[in-house]
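> With the sequence up front, the predicted model follows.
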Amino acid sequence: MKTTNKVLKYVFAFGFAILWIFPVIWLIISSFKDGSELFNYPLTILPEHFTLENYTTALQQFDLIRYTSNTAFITVVATVITVLMSCMCGYALAKYKYKWLNVLFMCLLATTMLPTEVIMSPSFTVLNTLGLYNSLWGCIIPTVGTMTGVFLMRQFFITVPTELMESARIDGANEGSIFVRIMLPICKPQIAILAIFSFQWRWNDYIWPLLALSDPKKYTLQLALRTLSGAEAVNWTVLLSTAVLSMIPILIVFIVFNKQIMNANMSSGVKG
C-alpha cells in the first residue's frame, strides 16, 4: 500500500511538472520555427524547418543590448538594496527589545494586505515630486522596500541565539561588526532565497516601469517586448525569440544562488 501511494505521488508530481513546464517548452521550440509554421493546422510540436533566423532578426531589429542593460541595472541595484534593507530591518526587529518595535512590525505586516494598485497613485505622486519620473532610479527606489523580505529575515534571526551577540559584545565587537561579521554570514541561505525572488520580481516587472518611464531609450525588456505587439499586427517570430533570450539571466541567477542554498551550512556559527 505504501509503495502504491508513493508511486501515485510521483506520477502526480511528474504530471503537474509537465503541465507547468509545457508552455515554456512550447515557447522555446516555437522560437526556432519559421513564421508560417506558427499557425499551421494541425499544429506540430517540433519545427519542420529548424531555423535560427528568428534570433538573428531579433538581434538586428530589437535593441536587445540597450534594453537588457537598462533592466539589468534596475534589477541588480534594486536586488542589492532590497537584500541589505531586509537584513538590517529583520535583524533589528528580531534582536532589539523595544515595545514600539512590535507595534512597528505589525504596522509593516499590515501593508502586505494592501493591493499594489492602491499604493500606485501616491507612490507615483511622490516619485514625480522628487523629480525621478522617467529615470531608472524611479523604477528602483519605490520597489526596494518589501515586507516579504523583512519578514523572511526577521523569522530567521529570531532563531539565532542571543548568546552569540552577547559573546561578541564581551569580546569588544560593536553592533555594526556583529551584524556584518556574524549575522550576515549565518543567513546566507536566506539571502540567496531573497535574492532569487527579488531578481525575478524586478526583472519581470511591467506595471511600475510602464508608469515611471516614458523615454523608449530607457525601457526595460518587458516594456520593449510590448512594442512588438502592434495594434494591427504582432511580430511573433521576433517576440518569441526575444522572450526566450530574456529568460536566460533569470535561469543563470537561479542556478548560481540555488547552488549556494544547497551548499550553505545552516548551523554556521551556532554550535553548542
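Good, I have the coordinates. Fair warning: this is a prediction, and the values are worked out from it, not measured in the lab.
> hey, let's count contacts and neighbours off CA atoms from now on
OK.
> in the stretch 51-200 of the chain, which spans are helices?
Taking DSSP state H, counting those that start in this stretch to define them, one finds helices in the stretch 51-200 of the chain at 53-61, 64-95, 99-110, 116-129, 136-140, 147-158, 162-170, 175-177, 184-186, 188-204.
> For my notes, please list those in JSON lines and give mean neighbour count and distance to residue 222 for each entry.
What follows is the helices of the stretch 51-200 of the chain, written out as JSON lines (neighbours: other Cα atoms under 10 Å; distance: least, Cα to Cα, whole Å):
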{"stretch": "helix 53-61", "mean neighbour count": "15", "distance to residue 222": "15"}
{"stretch": "helix 64-95", "mean neighbour count": "20", "distance to residue 222": "9"}
{"stretch": "helix 99-110", "mean neighbour count": "12", "distance to residue 222": "30"}
{"stretch": "helix 116-129", "mean neighbour count": "13", "distance to residue 222": "18"}
{"stretch": "helix 136-140", "mean neighbour count": "21", "distance to residue 222": "13"}
{"stretch": "helix 147-158", "mean neighbour count": "20", "distance to residue 222": "23"}
{"stretch": "helix 162-170", "mean neighbour count": "13", "distance to residue 222": "44"}
{"stretch": "helix 175-177", "mean neighbour count": "11", "distance to residue 222": "39"}
{"stretch": "helix 184-186", "mean neighbour count": "18", "distance to residue 222": "33"}
{"stretch": "helix 188-204", "mean neighbour count": "20", "distance to residue 222": "7"}
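> here comes the other one, which I'd like you to weigh against the first:
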Amino acid sequence: MLSTDRRRNTGRRGAGHGRSAPVTARRHRGRRSLLPFSPWHLLLAPLALLFAVPLIWLVLSSLMSNAEINRFPPALWPSDFDTGGYRFVTGTAMFPRWFANSLIVSAAAVLSNLVLGTLGGYAFARMRFGGSRLLMGLMLATMVVPFQLTMIPTFLVMKNLGLIDTLGALIVPSLVTPFSVFLLRQFFLSLPRELEEAAWMDGCTRMGVLLRIVLPLSRPALATVAVLTFLSTWNDLSWPLIAIHHEPQYTLQLGLTTFQGQHTVRWSAVMAGNVITVVPVLAAFLAAQKTFIRSLTSTGLKG
C-alpha cells in the first residue's frame, strides 16, 4: 500500500512538472517578445553608428562647396547640396582611366592570388617534400619584413624587367602573397583527409581532387583571400607612387593626390573622389560578407 501511494504521489508531481514546463516556456517567450530583436543590438547599434561617422561625414562633405568645407567652425550638414565635386571628378579626362587602371591591377592580383595561393597552400598542406617546413618558415618570415626594406630591391627588379611606369610594375609584385598561401594552407589542413582518399581510390588525380573536392569546400577561405587582396591592392598608394611616373598609368589612389596642389586643395573634389573610391570596396565586402565571416569562424590554426 505504501509503495502504491508513493507511486501515485510521484506521478502527480511528475504531472505537475509537466504542466508547469509549458507555462515556463510561455513566460520566457513573453519576455523575449518584448523586444523584436536581440538585446545585444542595443549595444551594437550605437557602436556601428560610431564607426560609420567618418563615412557619413565623407559623403556629406562631398556634397558641400569648397567655401563651406573650409568654413570655421565646420558645417555638420550642407546648406545646399552641391554636386560640383562630382562634376569636377567625372569631368576630368583621366579619372575614368585611373579607375580602370585600379580595377585591372586589383582584378589581376585577386585572380593570381587565388590560383597561385591555392596551389601553394595545398602543396604545403598535403604534400611532404624535403625542406617543406623550412621553406614555409622562410615564407612566413617575409611577412614581418617592412615594405621600406624591400622597396628599393623591388624597384630594381622591376626596372631590370622594363616594367617601371607600367601597370605590370604594380601587378607582378602582387601576384602572390605569403598571407594568401598561409591562410589557404590552414584551411586545407582543417579539411578531413578521408574525402580526398576516397577520391584517390576512385581513380582521381591529385589535381582532380583539388579541383573537384577541395576547392568547392574552400569557398569561405577563397572569398577571404579575394576580399583582403582586393582591399590591399585597391587602397595601395606607396608602391604606385614609386613605380608610376606619368598620369595615364596612375591608379585611382595616386590620381586623387593630383587634386591637392601646393597652395590650394579642391576639397570637394577630394571628398567626391574618395566616395567613388570607397564604393567598390563596400560592394566587394558586402558581396562576400557571409563567406568572409564563415571563414573567420571555421578556419583554425592547425598544424
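Sure thing, it's come through. Every value quoted in this text rests on a predicted model; they were computed, and no experiment measured them.
> circling back: relative to residue 239 of the first structure, which of the helices of the stretch 51-200 of the first structure is closest?
With Cα to Cα as the measure, helix 53-61 is the member of those nearest residue 239 of the first structure (7.9 Å).
> With distance to residue 17 of the first structure added, can I get the helices of the stretch 51-200 of the first structure in TSV?
Output for the helices of the stretch 51-200 of the first structure, formatted as TSV (distance: least, Cα to Cα, whole Å):
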stretch	distance to residue 17 of the first structure
helix 53-61	28
helix 64-95	28
helix 99-110	33
helix 116-129	30
helix 136-140	33
helix 147-158	26
helix 162-170	42
helix 175-177	45
helix 184-186	33
helix 188-204	20
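> The ones you listed: which one's closest to residue 211 of the first structure?
helix 116-129 (7.7 Å).
> can you tell me what part of the second structure the closest one aligns to?
Using TM-score structural alignment, helix 116-129 of the first structure corresponds to residues 147-160 of the second structure.
> Not counting that stretch itself, show me its contacts.
Stretch 147-160 of the second structure is contacted from outside by 164, 169, 173, 239, 243, using Cα atoms under 8 Å, 6 or more residues apart in numbering.
> hmm, try it at 7 Å
The contact list for stretch 147-160 of the second structure, computed with Cα atoms under 7 Å, 6 or more residues apart in numbering, reads 164, 169.
> Quick one, which of the helices of the stretch 51-200 of the first structure gets closest to residue 242 of the first structure.
Closest to residue 242 of the first structure of the helices of the stretch 51-200 of the first structure is helix 53-61 (Cα to Cα; 6.3 Å).
> Superposed on the second structure, what's the mean shift for the closest one?
Helix 53-61 of the first structure differs from its equivalent in the second structure by a mean of 1.8 Å after superposition (mean Cα distance after the TM-score superposition for the first structure).
> which part of the second structure lines up with that helix?
Using TM-score structural alignment, helix 53-61 of the first structure pairs with 84-92 in the second structure.
> Count the residues that sit near the equivalent of residue 190 of the second structure over in the first structure.
In the first structure, the residue paired with residue 190 of the second structure is residue 159, using TM-score structural alignment. Close neighbours of residue 159 of the first structure, defined as other Cα atoms under 10 Å, add up to 10.
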